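J.: build me a model:
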Amino acid sequence: MTKIKIGNIAKIFNGYAFKSNEYSDDGFQVIRITNVQNGYISNDNRKYIKLNNKLLEKFILNDGDILISLTGNVGRVGRIKKENLPAVLNQRVGKVIIKSKDVFPDYLFHFLKSGIVESKLIRKAKGIAQKNIGSVDIEDIEIPLPPLEDQKRIVKILDKADALRQKRKQAIGLLDDYLKSVFLKMFGDPVKNEKGWGFQKLNDLCDVGSSKRVFVDELTENGIPFYRGTEIGMLSCGEVIKPKLFITNKHYQELKKHTGVPAVGDLLMPSICPDGRIWSVDTELPFYFKDGRVLWIHVKVKSLNNIYLKYTLKEKFKNNYKSIASGTTFAELKIFALKGLSIMLPPVELQNKFAEIVEKSEKIAQSMLAQSAELETQFQVLMQKTFNC
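T.: Model prediction:
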């Protein structure tokens, strides 16, 4: 199959540096890096701006536009839908502009989010505290390009497979909504505390931290999975993931000896977590995670149930994220801010009762997850065959 560089069929158009002090209550939604998720554009934590300058109209986005993150979690790809509009393109987010009739837009979108591009861009990225890529890094990547009719046929197959995956995720999401309602009925709002429970600082109840830094040149093609905020967020939603980054077993053992590693029941979360995507570690299989971008909580007292804590934090983040997170470009959770959180502390017997309800619900979810795992495996095999991963 013919392979050509992405730059021969498309170009990457960079966004504009809209100023945060010019944000308004309505207008055009500013699509920032945090909005670009795996395969979609999130409307969480919206920021708006009035577009009074005609020179900025070229940054207005349209339904179907393909976007890619150029900073932080580089290589994440999403697509604008009507519910995201009206919207404009912010700095460090690239818009893919197709310039050839030889490529079907949906085919290019599937290729960009297949994982091939993201893995290559992570290795090309520059920077220590925050990774960056440029338009050329994307445009230099090769894409298999079959005839147009074959591209459309491939897209139909991939769309059908993806739709099955999404339906399963929605069902799992409904279970989470049910557990949220149970939590609020039993404990009330953890911010308002209508039931008058006592409070303690999270730092007094848990060890709160992150990992030891792993540098880009220490990542390998295989070995022990290395998770970023992206993968942790996906695991928190019950998604089956295909690890993209790894470290050697020798390196893992050194890190384990130096800092320890998460145990079953520990809580991990992306540092950018307005929607409360918290993963309660449910595997004894070895893995490591990115420092700073993933935060780690280990319960150290018997008066706190880890599952109760997970749902407490989820509610706090969803309802009060702005007052907890910090940063202008990215509202991130910091270790010191987490340590200072006041945690509502009802009797542990009541917490345990809630955890039992969660456990029963998760048994139902497990059967769904098993089906999701099978669908995910089939989907990944299909992607590999299609794009020669």
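
J.: make it CA atoms for all contacts and neighbour counts henceforth
T.: Noted.

J.: what's the end-to-end length of stretch 50-66?
T.: Length of stretch 50-66, first residue to last, Cα to Cα, to the nearest Å: 23 Å.

J.: quick check: end-to-end length of stretch 15-26?
T.: End-to-end for stretch 15-26, by Cα to Cα: 20 Å.

J.: quick one: distance of it to the chain centre.
T.: Remark: stretch 15-26 is offset 23 Å from the chain centroid, using Cα atoms, centre = their mean, to the nearest Å.

J.: need the residues that contact that stretch.
T.: Stretch 15-26 is contacted from outside by 30, 47-50, 59, 89-95, 328-329, using Cα atoms under 8 Å, 6 or more residues apart in numbering.

J.: give me every residue that touches A370.
T.: For A370, no residue meets the contact criterion (Cα under 8 Å, 6+ apart).

J.: still on that earlier bit, are any of the contacts of stretch 15-26 buried, and which?
T.: By neighbour count, with 16 or more other Cα atoms under 10 Å, the contacts of stretch 15-26 hold V30, K47, Y48, I49, F59, L89, N90, Q91, R92, V93, G94, K95 as buried.

J.: next, the second sequence, to be compared with the first:
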Amino acid sequence: MKWKMLPFAKVAEVITGNTPSKKEPENYGYGIPWVKPHDLDTWQPITKTEENLSEIGQKKSRLIPPGSVMVCCIGSIGKVGIAGTKLATNQQINSLIFKPEIEPKFGYYYCCHILPIFKSEARQAVISILNKSNFEKITIPLPPLSEQRRIVEILDQADALRRMRAEAYAKAERILPALFIKMFGDPATNPMGWEMLPISDLAQVQGGLQLTPKRENYPITMPYLRVANIYRDKLALDEIKYIKVTKNELERIALQSDDILMVEGHGNRQEIGRCAIWDASIQPCLHQNHLIRVRVDKTKAEPIYISAFINSSGGREQLFRFGKTTSGLNTISVSNVRNTIIPLPPLTLQKSYALQVQAAKDIQRQVDKQREKIDKLFSCILQRAFSGELTAKWREAHMKELLAEMEEQAKALNLRDNADFQQLSLL
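T.: Next up is the predicted model:
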């Protein structure tokens, strides 16, 4: 069976969202959900959002019904969601209101499956854009409705397993902040009255290397870390870049195991100062100037404790106060980091915390591996679903009914007199 492939414009109404004027506060408030890109990529149908449109704002927006499939087409290309209630979206999102011949959840899963197509069709600029015209030309398979529902039923079962694993991972993520508060108290208020010291009393703080054209003539090529490699308590080492350095720079900037790396500058104020501990998985390795290195004196403090404090509400609040904004970039300095005040519990208590953190991270790594396997399995199931393999045996058992359905679909979509209609039959 080869399914007919039809453009979105043939099987759905495509609605681009908009933003009612922010200069008119009466447009916003209690009312219907207003979806923006960060509200997407959730398993559940969307019924709540951070911002809502008032009755006045609704009249200036483009409302979409429950079951509409939303796709981000500006910026975070390919993020997908499905409406669980009547709502509106901003202009970064195109919504597909499918005709009766496409099951909404089938359309949703298909959009999740074709992220590479969305990205390949987008115009690459400072901000990636997939315009409405190109979006409408993207094609979707047209199985009979009963087969679409069978595919959705199977995918829902597989997706439920993914959700369970994701929930287990989220629980594991919450363990460490709770453990920190249990052992040391609220980091913002220091209720246990620990001695307060600046980081400069506990560690060496060092800036990184600036990327400049003159480096092309330097003799040594080395891997280096940048902001994209450092997340809150996580390293992302999938993409490592290289820099040319002098021998002196290599000796001065080379990272050591347990160094803390902090983000010096970021467009999002919430991300300045986020940090992770270097695991020495790449040796030797350097860091650029948008990261600040903190090398803890282990006779005075535990790197795991210091890192946890910096990432906590207490540490972040100090860094927010220090931060400066220039041309939309929020920054902190080496001096700011040195002057950050940290409550210092007894070293034995810090070491006990570090051991428990390591044990929890071992569990997290196991959960990560399981999640990766399940995600790969789900991707494989999606591939089989939209190639027709997943329901091949089911289709054989229901062939007569399916052919009748396909003919009805063709009539409804005005395909009956089209030569392409022949593709709706067995090849």
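
J.: please state their TM-score.
T.: The TM-score (TM-score structural alignment, normalised by the length of the first structure) is 0.66; 343 aligned residues with a Cα RMSD of 5.0 Å.

J.: just to revisit the earlier point, could I get the buried ones among the contacts of stretch 15-26 of the first structure as a markdown table with secondary structure and distance to Q371 of the first structure?
T.: As requested, these are exported to a markdown table (DSSP: H, G, I helix; E, B strand; the rest coil; distance: Cα to Cα, whole Å):
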| residue | secondary structure | distance to Q371 of the first structure |
| --- | --- | --- |
| V30 | strand | 37 |
| K47 | coil | 37 |
| Y48 | strand | 39 |
| I49 | strand | 43 |
| F59 | helix | 41 |
| L89 | strand | 37 |
| N90 | strand | 38 |
| Q91 | coil | 39 |
| R92 | coil | 37 |
| V93 | strand | 34 |
| G94 | strand | 35 |
| K95 | strand | 34 |
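
J.: distance to F226 of the first structure for those - can I get that in JSON lines?
T.: Formatted as JSON lines, those follow (distance: Cα to Cα, whole Å):
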{"residue": "V30", "distance to F226 of the first structure": "31"}
{"residue": "K47", "distance to F226 of the first structure": "32"}
{"residue": "Y48", "distance to F226 of the first structure": "35"}
{"residue": "I49", "distance to F226 of the first structure": "37"}
{"residue": "F59", "distance to F226 of the first structure": "35"}
{"residue": "L89", "distance to F226 of the first structure": "30"}
{"residue": "N90", "distance to F226 of the first structure": "29"}
{"residue": "Q91", "distance to F226 of the first structure": "28"}
{"residue": "R92", "distance to F226 of the first structure": "24"}
{"residue": "V93", "distance to F226 of the first structure": "24"}
{"residue": "G94", "distance to F226 of the first structure": "26"}
{"residue": "K95", "distance to F226 of the first structure": "28"}
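
J.: ok, of the contacts of stretch 15-26 of the first structure, which one's closest to V301 of the first structure?
T.: Nearest to V301 of the first structure among those: T328, at 34.8 Å, using Cα to Cα.

J.: can you name the residues that contact G314 of the second structure?
T.: D186, P187, A188, T189.

J.: if we use 10 Å, what do you get?
T.: Counting by Cα atoms under 10 Å, 6 or more residues apart in numbering, G314 of the second structure makes contact with D186, P187, A188, T189, N190, I341, I342, P343.

J.: what's the PyMOL line that selects buried ones from those?
T.: Selection of buried members from those for PyMOL, criterion 16+ other Cα under 10 Å:
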select buried, resi 186+187+190+341+342+343
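
J.: so which of the contacts of G314 of the second structure belong to strands?
T.: I341, I342, P343 (DSSP state E).

J.: now the residues you listed in JSON lines, with distance to R150 of the second structure?
T.: Listed next are those as JSON lines, based on distance: Cα to Cα, whole Å:
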{"residue": "I341", "distance to R150 of the second structure": "59"}
{"residue": "I342", "distance to R150 of the second structure": "57"}
{"residue": "P343", "distance to R150 of the second structure": "58"}
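
J.: show me the contacts for the residue of the first structure positioned farthest from its centre.
T.: Of all residues in the first structure, G196 sits farthest from the chain's C-alpha centroid, using Cα atoms, centre = their mean; the distance is 34.4 Å. Contacts for G196 of the first structure (Cα under 10 Å, 6+ apart) come out as F187, G188, M344, L345, P346.

J.: roughly how far does Q166 of the first structure sit from H110 of the first structure?
T.: Q166 of the first structure is 15 Å from H110 of the first structure, by Cα to Cα.

J.: the counterpart of I9 of the first structure in the second structure: what's it in contact with?
T.: Under the alignment (TM-score structural alignment), I9 of the first structure pairs with V11 of the second structure. The contact partners of V11 of the second structure, taken as Cα under 10 Å, 6+ apart, are L96, I97, F98, K99, P100, E101, I102, E136, T139, I140, L142, L413.

J.: give me the buried entries from those residues.
T.: Neighbour-count burial within the contacts of V11 of the second structure applies to L96, I97, F98, E101, I102, E136, T139, I140, L142; the criterion is 16+ other Cα under 10 Å.
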